[in-house]
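**Student:** give me a 3D structure for the following:
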Amino acid sequence: MSTANRDSESPQNSPAPKTARGVMNCRPCQIRKIKCDRALPACGVCHLYQRSCFYEGVPKKRGPKKESLSALIRRIDGLEELLKSDKTPTPPGTDIITSDFPEPQVFGSGISEPCGSASSDISPFSNFRGNNFEASSDVSTTINADGLVDVYFTKFHRNPYDILDEFTTRQRLKANQLPRSALYAICAVATGFSERPGKGPSSHVSGETYAAWAQRDIDPCEVSLDSCQALLLLVAAFAAMGDGKRAYIILSQAVGMAMTLELYSQPSDGIQDGTAKRVFWTCYIMNTFVSTWLERPSLMDDSLIKADIQSSRQSSHNGWGTSNDFVTIPNNDFRRFSVSPKEPVDEIQKLVWMAQILSEANRYLLLSDTGSQAAYCQRHKILHDLDVWASSIGTSTDVPTESQGGPGMNIPLICRLVVHLIHCLIHRPILPLRLNEPSCVKMIQHWAVEATETAFRHATAILELVGQARETTNMPLPPFVGFCIFTAATVLNYGIHYAEEQIPEALAVNVAPFAGSPIPASFFASSRDLYSRSLDELSILSDTFTSARLYLLRLDELKSEHVALLNGKVTGYVPTFSNRFFQRYSPALLRRVQGFQTEDSCRIGSPIRLRVRAAARTSSSAPK
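**Tutor:** Have a look, this model is predicted:
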C-alpha cells in the first residue's frame, strides 16, 4: 500500500463523519487501549482496519461521592446568597481580613473588643463608635448570635466543661459588653452542635472560620479572664474538629494565662470568684482529657488541684471494690471536697477528682515500663484510687434520664466513662498480639491474663453506658465520648482475632488460674458484634463532630495494620511490653490518631458509614 493511500486511510483522514460523537471510546479501542476519535458510524481506527465499531455501557461518574460534598455544597449555596447581596463573610467590625490562618499561634493586634448585641443582627461592614457597633448601621444576618448562644448553653454548657456563666454572658451580650473573641469562640463550638451546619444558626459561617476570627481578636499579651475563657472554648472547638495540634497549642496558652491570673488561688465565695474557680477546674479537666488523647505530658501540676480534693482522697471504710463490679458504683455517704461544707454538691467537683486519677494514669503510660514490678505496683495504686473514688461519690448509680435534664446532666456519665477508660488505657498495652504469644517471665504472663480480662470487660462497659445514655436522654454526647468509644474499639479489635484463634487455654499455660479459672473460649465470641456496635456509635457521633468521623477512618487503618502484623507482613515486630500501645503500629497512624495529620479530612467517608449501617441492619435482621 502506498504512502498516499495510507495517509488517506488514516484515522485523521477518515471519510467517516465526525459531527455526531459518542460519550466514550468505542469498545475495540477500549480493549486495545488506543486513541479513538469517536466518529460515527465507525471511528477512524475501526474504519481503517475494517473492524466492527460499536459503543456499549455508560461511563462511570468520577469524582467524590455526593455525600462527601454535601457540606461544601451547602457552603457554596450560602456564599452565593451572600454574593447576590454584595456581602462577604468577613468578621463583623473589619473591612479587610486575610482568609488564611495557617498557624494557631498567630494572633491579631489589639485588645479584645466588645461585640455587638445579639438582638440586632451584625453587618460585616459595621462601623464602630467607642469599640461598639453603631446602632444605626445597616445590619445583615452574617451572624445569628442569639441562636448560637442558645445552642451553646443548651447543648455544650457543663457537658462537661463549665467555662461561662450563663446569666452573666447573656447580660453582657445584651449590653454590648461581651468581647468579640469570646462570642466567636462560642459560635465556633455551637456550630458543631447545630442541626444543619451552614443553614442553621451559623448563617453560612463554618466553625473553622469562627475559630480563626476568635484567634485574630485574642491578644496573648493581654491577660484576662475573658481571654482565658475564649482560649478554652477554642480548645474545645479544635478537639471536636479532631485537630490535635491546634488544640494542644492553644491549650498551652490557656494554661499559661490561668497560671498568670492565679486562678488556682481564688476563694470560692462570690459570683466572680466562683466563676474563676470553675474556670480553673475546667482548665484542669480539659488539660487532662487533651493530654491523654494526644499522649502528651500534662501541662498542669496535679498538686494545684489536690488541695481542693484532699478531703475526699481518704480511704473508704468499705475497702477495695470487687473485681467484677465495673458498671455499678457502690453506695456510701458522699465525702465532700468543696471548699465550703455548706455549698451544694457539684457534679463538676467529682469530675475534677476523676480527671486527677486520669492524669496519674497518663503519667504512668508515658513514664513507666509495663514489665517492671514498679509498674505493676503503680497500676494497683491507680486501681485503688478508682475504688476510693467509686466508694466516696454520691448514691445515684443510674444514667441520668430526660426528666433529670439540664446543664451538667451528662457529667455523671462522663465520670463513669472515664473510670472504664482508665482501665482500658492501663491494661491495653499488655494485650498480647496472639493468645499463644510466648512470654519469658511467668509473672508477666499472669499480668497478660489479668489485663486481657479486665480490658475487655471495661471496653464492653463503655459501649453499654453509651447505648444506655442514648436511649434514656436526648442530651447530646460530648466529643470526648468518641475518644472513649475509639479506645474501646481498639481493645475489641484484638478480641476478634482472639476468637478466631480458638486457643484460649494458651493463656493459662504454666500459670496459676486468674480469678479462679482461665479465660473461656466464649469470652471473645461477642467481640465482632461489639466492634460493629462501636462503629455504629461513632457513626452517630460523626453526624455532629468531625473527630468521630476521623476515628472511623483510624479504626479502619488500625484494623488493616493489625492484620498485617498477624500475617507477618511487617518486619521487625518483637513482642515487647511497652506502655505506648500505638508503637506496635506505624508512626503515621499514631500521628493521624492524635490529629497531627488532618490532610485526609476531605475524604471522611460516607462509604464507611454506609458499611457500618449496612452491618447494623444485617445484624438486627439476623434470626435470634
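**Student:** okay, CA-based contacts and neighbour counts for the rest of this
**Tutor:** Noted.
**Student:** now the helices: where do they sit in the stretch 251-400 of the chain?
**Tutor:** 271-294, 303-309, 347-367, 373-392 (DSSP state H, counting those that start in this stretch).
**Student:** mind putting those into JSON lines with mean neighbour count and distance to Pro160?
**Tutor:** Converted to JSON lines, those look like this (neighbours: other C-alpha atoms under 10 Å; distance: least, C-alpha to C-alpha, whole Å):
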{"stretch": "helix 271-294", "mean neighbour count": "21", "distance to Pro160": "9"}
{"stretch": "helix 303-309", "mean neighbour count": "15", "distance to Pro160": "18"}
{"stretch": "helix 347-367", "mean neighbour count": "21", "distance to Pro160": "8"}
{"stretch": "helix 373-392", "mean neighbour count": "18", "distance to Pro160": "18"}
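**Student:** now distance to Ala247 too, for those, in CSV please.
**Tutor:** As requested, those are exported to CSV (distance: least, C-alpha to C-alpha, whole Å):
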stretch, distance to Ala247
helix 271-294, 8
helix 303-309, 22
helix 347-367, 18
helix 373-392, 27
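**Student:** to compare with the earlier structure, here is another sequence to fold:
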Amino acid sequence: MSSSDGTAADASWERSDGRSRPPPTVNTIRRIRQACTNCRHRKTRCSGERPRCMNCRRVDRVCHYEPYSTTNPPSSASVAANNGAAKGKSPSSLFPRAGVVDISRLPLATRKSRQSSPSHRLLSINIRLPPPSPQTPFPTCQVQCMRFTTAPPPAVMDHLIDAYFLHVHNQPYSYFHEQSFRERVNYGLIPKCLLFAILASALKFSDIEYFQGSIREATEAYAREAWLAILHEHLTVENNPTLAERTLTLLTLFYIGGRTSSGWLKIGLAVRIAQDLQLMREPKNTMPPIEQEEHRRAFWSIYLLDKLVSVGQSRPPAIAEEDIHVQLPSDEETLRRGIWKKTPTLHQLINWKSETESSVNGTFTQTILAATALGRCCRYVLHGREMDEMPPWDPRSDFTLLNTFLLLIDHHLQVETPSIPQIVEHYRRPDGTLDFQSLEHVVFARIVFHTAHCLLNHPFLLRMRLQKSNCKVPPKFLTRSFQISCNHARSISSLVEDAIASGCHVQSSFYAYASILAGGILSLAIHIDQEKGQVTDPETLNHYQKAIHILERTGRRWDHASKMVSLHCLFRAIL
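**Tutor:** Below is the predicted model:
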C-alpha cells in the first residue's frame, strides 16, 4: 500500500463511528489528552481533571488548561529547525529559556522562513509576550499567573539581576561573588529555586515596564515557584542542599516583610541546613578562594538574619556564638579579586584581650558585630530569660556586662567618627559612583548598634524587669537610662536622614523596626513633657518627625512597615 493510501485509510478510520473501533483491553494505559500548564512546565504526570488537576489541588495552585492545539509537541522538523537556529548562540542567550523559542532573537532569514512554514504556529506558542492589554479577551489574572511560572525574557532577567546586586546584595546579606554568579547565570548553572528567589527579591526594587501593574503578583509567584522547587528538587533528594539554604534565606527576606510566621519557620530550616552542611566551620582549603568566601558569607548571612529577627517577642536566636568556628568575611575588594585572606573569628574579635587590629576593615564584619550585640540585648530584654539576681546597676549584672560589650562594639565600629558624609566620600569611586555594596554595611551597622542601645535602655522594658525584681531603684537610674535611649533614638533618625541625603539606598526592611522603636521612645519623651506642662525641646520634635518620615518611606516597599505607620497613627490618636 502506498503512503497516500495509508494516510487516507487512517483518516477514514478517524472519521468512522466510535463503535467500529476495537475496544481497549484491561491493561491499556489511559493517556491524558492534555496536561495543565503547570504539569507541562514541571514535566510531571497530570491527572487531567477539570477545573483543577490533582497536583494543583495538592499545592493549592491555579490550574490552567490551554487549547489542545497549543499542547501538541512540535514536529521533528520543527525541532531540527529550532536546534539549527540555536547553533552559534552563547549559553547566556539560551539559559533561562530552556525549551522556549524566542523568534525575535533569531536571524532575519530564519524568522521569515519560520513565519512562512506550517510549523511556525506550533513553535511560537511559548514566545514571551508583553503584558496583555486591557482589551485582551482572556482572563488577565490567569494569563499573568501562568506568565510568572517561567523565567522572564533575557532583557528582563538581566535587569532584575542588576537590580539584585544594586539594591539587595550586601544590604546587608551577602551570598555571591558577583562576577562568577553572572557567569553561572550565562551558562545556565543557577538552579530554578535560587534564580526565582533572586527574582522575587529584586522585584521590590524594579520599575521595569514588563511587570507594570502586576509587580505584587509576579513577586509572590516567583517566591512560590522557588519554594516549590526547593521542596521538589532539593529537600526531598540528596541534591546540593547548599542551594536550598541560600534560597531559604532569600525567601525569608520576602516573607518576613508581610508573613512573619512563614519567614520565621524558613529561618529555622535554613539554620538546620547550615548546621548539617558544617557551614559553621572553615571550608576545605581545597576549594577555590571564591567558593570558600561564598561558603562563609552564606553562613554569616543566616547568622545575621537570625539575630535581626530576634527583635520579635518570643523569637530567640537559634545560633549560639560558641558553636561558630568559621572566620569572618573578608573585605569587598578581596572578594572581588577572588583571593584568599586570613580574617579573625567572631570569638577573637569580641574578646578584649584579642591581639587583632582595633579597627575592622571588612564592612560586612561591622554589621555582624553590631548584630551580635543586638542579639545579646534581645535575649536579655525580650525572650523571657531567667531573671538576673543582680540589679542592673550592679557592676556584676548582665545589664552592666551588656553595656561593656556595646562599648567594645563602639570601639570596633568607631560609631561617632567619621560622619556619614565623610564615609560616603570614602566609598566613592574615581568615576563618581558609590560602592553601595561596601557603603550600605557601614550605615546599617551603626543603625543596628543604636537599636541595641534603645532596646537595652527602653523605659517600658526596663521598668517591667525592675517590677519583677522587687528591689529599691536608685532615683537617677531610670532617668539616666531613659536619657540614653533618647540619645540613641535621635542618632538613628539623624544617621538615616544623613545617609539618604548622601545618596545611600537605606532600603532594608530592618529600618522600619529601628525607626518605629526610635519614634516610640521620642514620642514618649514628648508625652512626658506634656504631662509635666513643660515645653518639649524642638530637637526632640524634629527627630521624632524624622523617624516617622523614615517609617513612611520604608513602608512604600515593605508591607510590615506600612502596617506600623497605621498602628502608630492610631496610637497617637488615642493619646
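**Student:** mind checking which of the helices of the stretch 251-400 of structure 1 is nearest Phe545 of structure 1?
**Tutor:** For the helices of the stretch 251-400 of structure 1, the distance to Phe545 of structure 1 is smallest for helix 271-294, at 15.7 Å, taking C-alpha to C-alpha.
**Student:** which position in structure 2 aligns with Leu465 of structure 1?
**Tutor:** With TM-score structural alignment as the criterion, Leu465 of structure 1 lines up with Leu495 in structure 2.
**Student:** what's the local residue count around that match?
**Tutor:** Applying other C-alpha atoms under 10 Å, we find 18 residues neighbouring Leu495 of structure 2.
**Student:** so which other helices or strands are in contact with the helix or strand containing Glu561 of structure 1?
**Tutor:** Assessed by DSSP states H and E, Glu561 of structure 1 sits inside helix 546-566. In terms of contacts (3 or more C-alpha pairs under 8 Å, 6 or more residues apart in numbering; DSSP states H and E), helix 546-566 of structure 1 is packed against helix 225-241, helix 480-501, helix 527-542, helix 587-593.
**Student:** need the winner for burial among those helices.
**Tutor:** Of all these, helix 225-241 carries the top mean neighbour count, a mean of 26, counting by mean count of other C-alpha atoms under 10 Å.
**Student:** could you list every helix and strand in contact with that one?
**Tutor:** Packed against helix 225-241 of structure 1, as judged by 3+ C-alpha pairs under 8 Å, 6+ apart, are the following elements: helix 180-193, helix 207-217, helix 244-261, helix 271-294, helix 546-566.
**Student:** try it again at 6 Å.
**Tutor:** For helix 225-241 of structure 1, the packing partners by 3 or more C-alpha pairs under 6 Å, 6 or more residues apart in numbering; DSSP states H and E come out as helix 180-193, helix 244-261, helix 546-566.
**Student:** highest average neighbour count across these?
**Tutor:** Ranked by mean neighbour count, those are led by helix 180-193 with a mean of 27 (mean count of other C-alpha under 10 Å).
**Student:** show me what the helix ranked longest in structure 2 is packed against.
**Tutor:** When structure 2 is parsed with DSSP state H, its longest helix is helix 475-501. If contacts are counted by 3+ C-alpha pairs under 6 Å, 6+ apart, helix 475-501 of structure 2 sits against helix 436-456, helix 538-554.
**Student:** please work out which residues of structure 1 line up with the first one.
**Tutor:** Helix 436-456 of structure 2 lines up with residues 406-426 of structure 1 when matched by TM-score structural alignment.
**Student:** mind listing what's buried in the matching stretch?
**Tutor:** Using 16 or more other C-alpha atoms under 10 Å as the test for burial, stretch 406-426 of structure 1 gives 407-426.
**Student:** what residues does it touch?
**Tutor:** For stretch 406-426 of structure 1, contacts defined as C-alpha atoms under 6 Å, 6 or more residues apart in numbering pick out Arg158, Asn159, Pro160, Leu351, Ala455, His458.
**Student:** wait, what's in contact with the aligned residue in structure 2 for the fourth one?
**Tutor:** This points to Leu351 of structure 1. Matched by TM-score structural alignment, Leu351 of structure 1 corresponds to Thr367 in structure 2. Applying C-alpha under 6 Å, 6+ apart to Thr367 of structure 2 gives the contacts Ala445.
**Student:** ok, Pro91 of structure 1 next?
**Tutor:** Contacts for Pro91 of structure 1 (C-alpha under 6 Å, 6+ apart) come out as Pro124.
**Student:** if you set the cut-off to 7 Å instead, what comes out?
**Tutor:** Shown in contact with Pro91 of structure 1 (C-alpha atoms under 7 Å, 6 or more residues apart in numbering): Pro124, Trp213.
**Student:** SS state for it?
**Tutor:** Following DSSP: H, G, I helix; E, B strand; the rest coil, the label given to Pro91 of structure 1 is coil.
**Student:** just the helices in the stretch 1-150 of structure 2 please.
**Tutor:** Here the stretch 1-150 of structure 2 has its helices, by DSSP H, counting those that start in this stretch, at 3-15, 37-42, 54-58, 76-86, 91-94, 108-116, 120-123, 140-147.
**Student:** on that earlier part again, any chance of the helices and strands packed on helix 546-566 of structure 1 in TSV, plus distance to Leu294 of structure 1?
**Tutor:** Formatted as TSV, these follow (distance: least, C-alpha to C-alpha, whole Å):
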stretch	distance to Leu294 of structure 1
helix 225-241	10
helix 480-501	11
helix 527-542	19
helix 587-593	8
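**Student:** that older thread, tell me the angle the helix holding Glu561 of structure 1 makes with helix 180-193.
**Tutor:** Here helix 546-566 of structure 1 runs at an angle of 60 degrees relative to helix 180-193 (axes from the mean of the first three to the mean of the last three C-alpha atoms, to 10 degrees).
**Student:** next, the angle helix 244-261 makes with helix 546-566 of structure 1.
**Tutor:** Going by the same axes, to 10 degrees, helix 546-566 of structure 1 makes 120 degrees with helix 244-261.
**Student:** now do helix 546-566 of structure 1 against helix 527-542, angle only.
**Tutor:** 150 degrees.
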